[in-house]
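In: Dropping a prediction and its sequence here:
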Amino acid sequence: MTIDRPDPPRDPLELGGSVWFKAGAQTLGGAARIALLAAIGETGSITSAAKAVGISYKGAWDAVDTMNNLAGEPLVVRLTGGKGGGGTTLTPRAVKLIDTFRAVEREHRRFLERAGAAIGEGFATDWDLIGRIGVKTSARNQFYGRVSAIARGTVNDEVTLALAGGHAIVAVLTHESTEALGLAVGVAAFALIKASWVVLLVAGNGDGGAPLKLSARNQLHGTVHSVKRGAVNAQVSLGLEGGAVITAVVTNASVDTLGLQEGARAVAVFKASSVILGVKD
């Protein structure tokens, strides 16, 4: 049985960012603290300023003390006595800091607008790719594709992931995992396979890429791209149609027995239970 649910609607991606000041390794403040300084300057009251920016009185004074310490000079000073019973005020240094921050922030907004216009309609696709290539895992083999089918079993589901070049990877996972990952036909996902889980075979002449009679669900036919020998084992990488590469770890003896060398044809075989599926949060 297949499950066919459309992806939930997504808002268009846009560039965003923020500006903050640093003193050495310490952060002096960003928009929130500058807004607090500005509110103090406008109201002359730490209580009113705290309410204006939505923080507690204690939180406001903690932020002020931190800024004073990091700046190396007072930015906010307490006034005592007088007809109004005292209050708080900004030093000339704080006023200058606010003006500088607002000038930088204006330029930052202009930069984001120009960058967004330059990126154009391809931004969503490019940003998605940047996120994918930034994933770090211990699994040597990482593939990206879209779910093409989900077959329900008694306990587990069999999920098929369609890859570029006409390849497909089948994974077996529990119903709970399918639901937790939000897997449905059309959903983008990535598959992880450790190199030590991949077995290499050399098919007979004239096999034409036909599936071999094996219990392993996944069989990817390719051409040997590289063989990197170690003391005992070797890393063998197969190039697949569409540009993907899958790597296996086999013994040096197996490399010799199978005649694995650059340009040779081989089949990468691995069980569906050896495939880990993941999605972007």
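Out: Sure thing, it's come through. Since the model is a prediction, treat every value here as computed from it, not as a measurement.
In: hey, let's count contacts and neighbours off CA atoms from now on
Out: Will do.
In: Please, where are all the helices along the stretch 151-281 of the chain?
Out: For the stretch 151-281 of the chain, the helices defined by DSSP state H, counting those that start in this stretch cover 175-181, 252-258.
In: Using TSV, lay out the ones you listed together with distance to R114 and mean neighbour count.
Out: Below are those laid out as TSV (distance: least, Cα to Cα, whole Å; neighbours: other Cα atoms under 10 Å):
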stretch	distance to R114	mean neighbour count
helix 175-181	36	13
helix 252-258	54	14
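In: out of the ones you listed, which comes closest to R109?
Out: helix 175-181 (35.9 Å; Cα to Cα).
In: I'd like to know which elements the closest one is packed against.
Out: strand 156-162 (3 or more Cα pairs under 8 Å, 6 or more residues apart in numbering; DSSP states H and E).
In: hang on, the earlier thing: I'd like the helices of the stretch 151-281 of the chain as JSON lines, with distance to L192 appended.
Out: Supplementary listing: the helices of the stretch 151-281 of the chain in JSON lines, determined by distance: least, Cα to Cα, whole Å:
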{"stretch": "helix 175-181", "distance to L192": "15"}
{"stretch": "helix 252-258", "distance to L192": "24"}
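In: List just the one of the ones you listed that sits closest to D128.
Out: Across these, closest to D128 is helix 175-181 (Cα to Cα), at 17.5 Å.
In: Next, find the distance separating the nearest residue in space to T247 that is not next to it in sequence from I40.
Out: Nearest residue to T247, sequence neighbours excluded (Cα to Cα, 6 or more residues apart in numbering): S237, at 4.2 Å. For S237, the distance to I40 equals 63 Å [Cα to Cα, to the nearest Å].
In: do G239 as well
Out: 64 Å.
In: ok, now L70?
Out: 18 Å.
In: more neighbours, the two?
Out: More crowded of L70 and I40, by other Cα atoms under 10 Å: I40, with 23 against 17.
In: list the contacts for the more buried one?
Out: Contacts for I40 (Cα atoms under 8 Å, 6 or more residues apart in numbering) come out as I46, S48, A49, T88, T89, L90.
In: ok, the first one touching A60?
Out: Put plainly, it is I46. Yes - using Cα atoms under 8 Å, I46 is in contact with A60, at 7.1 Å.
In: the more surrounded of these two?
Out: In this view I46 and A60 are compared by other Cα under 10 Å, and I46 has more residues nearby, 25 against 22.
In: do you know how far the more buried one is from T88?
Out: 6 Å.
In: likewise D256?
Out: 81 Å.
In: What of G182?
Out: Taken as Cα to Cα, the span from G182 to T88 is 53 Å.
In: Please identify which of these two sits among more neighbours.
Out: Between G182 and T88, T88 has the larger neighbour count (other Cα under 10 Å), namely 18 against 15.
In: secondary structure class for the more buried one?
Out: Here T88 is strand, with the state taken from DSSP: H, G, I helix; E, B strand; the rest coil.
In: hang on, isn't A203 packed against A266?
Out: Yes - between A203 and A266 a contact is recorded at 6.7 Å, counting by Cα under 8 Å.
In: also this one, for the comparison:
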Amino acid sequence: MKIDGRFWLTKEGQSFLGSGRIELLERIDKIGSIHAAAKEMKMSYKAAWERINGMNALADQPLIERTTGGKGGGGTKLTPYARELISTFHRLNELHRQFIDRFSEAGNDPERLARILSRTFLTTSARNQLPATLSSIESNGLHSTLTLALSGSDTLRSTITAKSVENMGLSIGCDTYAIIKSSDIHVVSVPPSSEAGDNLLSGTIETLERSGDNIEIALRLAGGTLLIALEKQDALQNLEVGRTAYAIISPLHIIIGL
């Protein structure tokens, strides 16, 4: 059994934005035609237009605008307000998915769900706060290496002091968070020949967002976990949206949270 949930935004008691409507807007933005976007989504033009009218009726500003003339004979494009709504929806949808993932940790165990709900939600500057289950503890003098099971089959190793393990009361099977700064994740297109003891996780690049000399990379792991990495522009090599890439993370850069 798995806890799941769909994300919708409502306004004035009516459905406003959902994944299907966002996809329609994004296709219109890409193609420049409501008819062609509807065809790609295998829906009628009438159905597409009704969805757009429904969204426009609830929106604070128009979502689309017509263009006339030009080489293509005119078409349809999104307004800046519509693009802002799309960005907001994706951010809220990702937060919703993270919330559902925390519930899903419990499986069909109500008592474990109660423990998860009783946790204090973390507020840190780290972009990556990943729900995990502690699956093993290996002690080596002053330090201990923890193996953390993320959603799906992905795992991480974190090295912290043995004293921290004791002070936090960590034990196998307990629920934790792996906290990682985005600047401590290095993303490459080809896995290194030697991992040098680092964590190596494969996934698919979802977004690449450039700002100044930096680039933010969203990497979706096979198990569903989303990693956010921050790289310098000059370090970007053969990384493209939709392609497989690899995240390299030192165990020393993974903080444990409860």
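Out: Happy to help now that I have it. Note that the structure is predicted; figures quoted are calculated from it, not measured.
In: who's more crowded, A203 and A266 of structure 1?
Out: More neighbours surround A266 than the other of A203 of structure 1 and A266, with 24 against 17 (other Cα under 10 Å).
In: What is the equivalent residue in structure 2 for the more buried one?
Out: Aligned counterpart of A266 of structure 1 in structure 2: A245 (TM-score structural alignment).
In: so that match makes contact with S189?
Out: Yes - between A245 of structure 2 and S189 there is a contact under Cα under 8 Å: 4.6 Å.
In: Mutual contacts of those two, please.
Out: Both A245 of structure 2 and S189 are contacted by L239, under the criterion Cα under 8 Å, 6+ apart.
In: can you tell me the helix or strand for the most centrally placed residue in structure 1?
Out: Closest residue to the average C-alpha location of structure 1: G131 at 4.0 Å, with Cα atoms, centre = their mean. Using DSSP states H and E, G131 of structure 1 sits in helix 123-133.
In: superposed on structure 2, where does that helix end up, distance-wise?
Out: With mean Cα distance after the TM-score superposition for structure 1, helix 123-133 of structure 1 departs from structure 2 by a mean of 5.6 Å once superposed.
In: Mind listing what's buried along that helix?
Out: Of the residues in helix 123-133 of structure 1, F123, R132 count as buried by neighbour count, 16 or more other Cα atoms under 10 Å.
In: before we move on, what about stretch 140-150 of structure 2?
Out: Neighbour counts using 16+ other Cα under 10 Å place S144, T145, L146, T147, L148, A149, L150 of stretch 140-150 of structure 2 among the buried residues.
In: For those, give me JSON lines that also has distance to E195 of structure 2.
Out: Below are those laid out as JSON lines (distance: Cα to Cα, whole Å):
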{"residue": "S144", "distance to E195 of structure 2": "19"}
{"residue": "T145", "distance to E195 of structure 2": "16"}
{"residue": "L146", "distance to E195 of structure 2": "17"}
{"residue": "T147", "distance to E195 of structure 2": "16"}
{"residue": "L148", "distance to E195 of structure 2": "18"}
{"residue": "A149", "distance to E195 of structure 2": "19"}
{"residue": "L150", "distance to E195 of structure 2": "20"}
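In: which one of those residues is nearest T204 of structure 2?
Out: L150 (16.4 Å).
In: Tell me, how many residues neighbour the counterpart of V198 of structure 1 in structure 2?
Out: Using TM-score structural alignment, the partner of V198 of structure 1 in structure 2 is I185. For I185 of structure 2, the neighbour count with other Cα under 10 Å is 23.
In: quick one: I185 of structure 2 and L230 touch, right?
Out: Yes - checked against Cα under 8 Å, the pair I185 of structure 2 and L230 is within contact range at 7.2 Å.
In: So the match of A266 of structure 1 versus F16 of structure 2, what's the distance?
Out: 35 Å.
In: re the thing from before, so what's the match of A266 of structure 1 up against?
Out: V187, V188, S189, V190, P191, S202, G203, T204, I205, L219, L239 are the contacts of A245 of structure 2 under Cα under 8 Å, 6+ apart.
In: which one is the fifth one nearest to, not counting chain neighbours?
Out: In space, and not counting its chain neighbours, P191 of structure 2 is closest to Y246: 6.2 Å by Cα to Cα, 6+ apart.
In: For A222 of structure 2, see how far away the one you found is.
Out: Distance from Y246 of structure 2 to A222 of structure 2, by Cα to Cα: 11 Å.
In: Now the common contact residues for the two.
Out: Common neighbours of Y246 of structure 2 and A222 (Cα under 8 Å, 6+ apart) are S202, G203.
In: For the two, indicate the residue with more neighbours.
Out: Between Y246 of structure 2 and A222, counted using other Cα under 10 Å, the more crowded position is Y246 (22 against 15).
In: Give me the buried positions along stretch 202-221 of structure 2.
Out: 202-207, 215-221.
In: Same check on stretch 46-55 of structure 2?
Out: A48, R51, I52, M55.
In: Which of those residues fall within helices?
Out: A48, R51, I52, M55 (DSSP state H).
In: quick check: the top helix by length along structure 2 aligns to which part of structure 1?
Out: Ranked by number of residues, the top helix in structure 2 under DSSP H is helix 80-104. Under TM-score structural alignment, helix 80-104 of structure 2 corresponds to no residues of structure 1.
In: For that helix, buried residues please.
Out: Those would be 82-83, 85-86, 89, 93, 97-98, 100-104, for helix 80-104 of structure 2 by 16+ other Cα under 10 Å.
In: Show me what that helix is packed up against.
Out: helix 110-117.
In: so the helix it packs on versus helix 80-104, what angle?
Out: Angle between the axes of helix 110-117 of structure 2 and helix 80-104 is 130 degrees (criterion: axes from the mean of the first three to the mean of the last three Cα atoms, to 10 degrees).
In: what does stretch 41-48 of structure 1 correspond to over in structure 2?
Out: By TM-score structural alignment, stretch 41-48 of structure 1 lines up with nothing in structure 2.
In: Now the terminal residues of that stretch, how far apart.
Out: 11 Å.
In: That stretch: how far from the chain's middle?
Out: 41 Å (Cα atoms, centre = their mean, to the nearest Å).
In: which residues sit against it?
Out: A39, I40, A49, Y57, A60, W61, G87, T88, T89, L90.
In: residues in contact with the third one?
Out: Contacts for A49 of structure 1 were tallied using Cα under 8 Å, 6+ apart; they are L36, A39, I40, T43.
In: The third one: which element?
Out: What that stands for is I40 of structure 1. Counting by DSSP H and E, I40 of structure 1 is found in helix 31-43.
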